[in-house]
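**Student:** here are the coordinates; sequence isn't available:
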């Protein structure tokens, strides 16, 4: 029972302490605090007292490696702030009232500031409360690259060296296409170095060999650019001579072109087997200038020697001199000019003639084409007119045809009465008879009416042609039918009122014609047949009959 009472008493005391005492504001998640050298660093410390406590004093300490504590700065609620030793120029409180916000500000952080700090809050009447804060100071890498000048032909050796110092130690690598190897080393002062080695060749000169520095304070690798340097001797070549030098030539010159690394500093010209001719001037840029017209004594073997720090390059050229060509006389030059002018004039004349003939033929062809077109149009017009005449008019003569052989069957065209047939038929009065027989063909009637039907009585078979020769009386002549006598049939789209001028005397002629037809022909089932006997008072057998058959 006694132990139970003791336990309850202890719990009540702890609860009373937790309720009465205050506490520190929790630190940020990034504990320990990381900072960079030469930048401001904030060490947070903020205490919230209870309603019965009062913050009397705030003091910051730093723990030394030997576990002792060094006082940095203090602030009393009535006596103010005090900084100690070298810290007075190095630190200060963040707030003007340290009893409310006791955070410490290091104005320019140094590597030596790294360590453990303690913030002590003195309250009344509760006493002192401490909080520890750890600080890690990082530094931005300080890097350098030392290139090495190589010479072609040397053995395998170091080509470049890269070094970097930082907290924490950085990492180094190389970015290059060269065939080599790198070796990395570290030192106690957090410095690292890397060496790149290879076998130098002329083709490696100017190639990329960059050093990359990796560190947590950098967003990405820092690149230190570098190009490999390889020295090699020059390679000389001679230009300016094409094998065409002759005696009397002026402004002749030889040029020595040379490569190499570094570029050659000096050029030397010599003539093998003797000294340079007089009037020949060598220049420092490698040019050998002949300051006078060439002569036969200028021939020979010339050698150019180019030199740089690594070695020497040589090149030779053999010059062969030829005799100068004989100058042409003024007469030959004049003759050449005359011949050239004549040839040019003749060429221009021929060109003018060709152009003129071409233009003439073109105009003539156009004229002939135009005339041909006009002729074609005329022929086409005449052909159409002739076709219209054949279709619209036929001249028949009954003198050469017997009365039994002239019956016609008009299929699909004779759709009117006998009186209407009489109106579409015109008779011309007999004139002086023709001394020649007229041959009547049923083919003409077939072309106009579409078919010809010859009755069985007194005629031949359908489709055959009846030709009867008969001498007309000497007192009858029948005039041919002309275009002026054509009449547009009403069935073909023309007005029925259009009549031939010969039929404009009176309507009596039309009735007479109808009576004549009635006296000579009879209509049976759409077929006109001659009557067995003709009245002597009818139309004369030698009358001219013009019949226009309607074309369907």
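**Tutor:** Structure received. Since the structure is predicted, the reported quantities are computational estimates derived from the model, not experimental observations.

**Student:** When you work out contacts or count neighbours from here on, use the C-alpha atoms and nothing else.
**Tutor:** Noted.

**Student:** I'd assumed residue 174 was in a helix, is it?
**Tutor:** No - according to DSSP: H, G, I helix; E, B strand; the rest coil, residue 174 belongs to no helix; its state is strand.

**Student:** Just give me the neighbour total for it.
**Tutor:** Number of residues near residue 174 (other CA atoms under 10 Å) recorded here: 19.

**Student:** in stretch 227-237, what counts as buried?
**Tutor:** 228-237 (16 or more other CA atoms under 10 Å).

**Student:** Kindly check the end-to-end length of that stretch for me.
**Tutor:** 28 Å (CA to CA, to the nearest Å).

**Student:** One more to weigh against that first structure:
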């Protein structure tokens, strides 16, 4: 008798894939002075958590060491001195070890390691890279150029202490090739950079007063910064003229940069004259006011003066005036005044 023999297949194997334990972290970028969140938590595990340990290796402390531990009952404990800027914002029961660091400084930049002590898996860790960026301190400095024919430095625009380095450029509008720029950068040990851009040109009156802009941009800035600047060419007072405002008041006029200050040298009684900066007013019309009046215009770059001779005629006519903006030496004042009088420059009033 032939028996039917059934062949059996090899036992089938069933594979079950369990999710692997993971420690979640990540890199963080923060602006100097801001607040950084250092994320760290464990997922896909039912192990018991007994301790969370934080280590760091920073610019200030280049050697990796423990600086903070978190225990289920004792809570947060600092190692080797506390730092109130750190705050534990995680949840121990949820296996979340996230820290918050406020008022971040450049010295805090570096690597932070979060270590979970689990049973039975043992220590599990992840590394968080903290990158600190810093916006620059910006300014424009006027080099105070004076009139001349040779190229000089007009101004410098500076972006100091930037991390990463800032870009500095000038917008010179219609000046074209009348100006040129140079840019130099200096990097420091704390990884910050100072960038200086200089503006050059020939200091002529044509360039004086032109508006330009210095534009500064950096990844550490929310938007680029524009600093306006007016090119100033400085010079002492030019020719000083005295013009009549009315029959008894005068004004001293000149061009200067910066604007001139005015000083009047008066031959008459102070009580009979009113001076208001560049303006001179005669309060009465008597012969006591006769004489040479000198106006001096001055600024930090020099001074110049102009003169006027005032003569009040006798009689029913109120006054007669003549002015001239030439320099008179004191030893010839009398002769000059007599010449002007004889030549008809001074009107003479005759009693009726």
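**Tutor:** Everything's here; your move. Here the structure is a predicted model, which is why all the values come from computation and not from measurement.

**Student:** quick one: which of the buried residues of stretch 227-237 of structure 1 sit in strands?
**Tutor:** In strands, judged by DSSP state E, the following of the buried residues of stretch 227-237 of structure 1 are found: 229-231, 236-237.

**Student:** Need the buried residues of stretch 227-237 of structure 1 in JSON lines (columns: distance to residue 93 of structure 1).
**Tutor:** Output for those, formatted as JSON lines (distance: CA to CA, whole Å):
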{"residue": "228", "distance to residue 93 of structure 1": "54"}
{"residue": "229", "distance to residue 93 of structure 1": "56"}
{"residue": "230", "distance to residue 93 of structure 1": "59"}
{"residue": "231", "distance to residue 93 of structure 1": "62"}
{"residue": "232", "distance to residue 93 of structure 1": "65"}
{"residue": "233", "distance to residue 93 of structure 1": "68"}
{"residue": "234", "distance to residue 93 of structure 1": "70"}
{"residue": "235", "distance to residue 93 of structure 1": "73"}
{"residue": "236", "distance to residue 93 of structure 1": "75"}
{"residue": "237", "distance to residue 93 of structure 1": "78"}
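
**Student:** among these, which two are most distant?
**Tutor:** For the buried residues of stretch 227-237 of structure 1, the maximum inter-member distance is 26.4 Å, found between 228 and 237 (CA to CA).

**Student:** returning to that earlier point: in TSV: the ones in strands among the buried residues of stretch 227-237 of structure 1, plus distance to residue 59 of structure 1.
**Tutor:** Below are these laid out as TSV (distance: CA to CA, whole Å):
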residue	distance to residue 59 of structure 1
229	61
230	64
231	66
236	81
237	84
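
**Student:** Mind naming the longest helix for structure 1?
**Tutor:** Ranked by number of residues, the top helix in structure 1 under DSSP state H is helix 330-392.

**Student:** residues in structure 2 aligned with that helix?
**Tutor:** The counterpart of helix 330-392 of structure 1 in structure 2, using TM-score structural alignment, is absent.

**Student:** on contacts alone, who are the packing partners of the helix or strand following that helix?
**Tutor:** From helix 330-392 of structure 1 onward toward the C-terminus, using DSSP states H and E, the following helix or strand is strand 396-397. Using 3 or more CA pairs under 8 Å, 6 or more residues apart in numbering; DSSP states H and E as the contact test, the elements touching strand 396-397 of structure 1 are strand 544-547.

**Student:** Tell me the helices and strands packed up against the strand it packs on.
**Tutor:** By 3+ CA pairs under 8 Å, 6+ apart, strand 544-547 of structure 1 packs against strand 396-397, strand 425-428.

**Student:** Could you dump the ones you listed into JSON lines with distance to residue 194 of structure 1 added?
**Tutor:** Compiled in JSON lines, those are given as follows (distance: least, CA to CA, whole Å):
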{"stretch": "strand 396-397", "distance to residue 194 of structure 1": "132"}
{"stretch": "strand 425-428", "distance to residue 194 of structure 1": "132"}
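
**Student:** Pick the most buried one from those.
**Tutor:** Highest mean neighbour count of those: strand 396-397, a mean of 19 (counted as mean count of other CA atoms under 10 Å).

**Student:** Just give me the longest strand of structure 1.
**Tutor:** strand 127-147.

**Student:** In structure 2, which residues correspond to that strand?
**Tutor:** Per the alignment by TM-score structural alignment, strand 127-147 of structure 1 matches residues 122-142 in structure 2.

**Student:** picking that back up, downstream neighbour of the longest strand of structure 1 in the secondary structure list?
**Tutor:** Counting by DSSP H and E, the element after strand 127-147 of structure 1 in chain order, helix or strand, is strand 149-151.

**Student:** if I pick the counterpart of residue 256 of structure 2 in structure 1, what's in contact with it?
**Tutor:** Aligning on TM-score structural alignment places residue 256 of structure 2 opposite residue 260 in structure 1. Residue 260 of structure 1 makes contact with 231-235, 308, according to CA atoms under 8 Å, 6 or more residues apart in numbering.

**Student:** what do you get for residue 197 of structure 2?
**Tutor:** 156-158, 168-170, 181-184.

**Student:** now do residue 154 of structure 1
**Tutor:** 199-200.

**Student:** before we move on, what SS does it have?
**Tutor:** Residue 154 of structure 1 ends up coil, using three-state DSSP.
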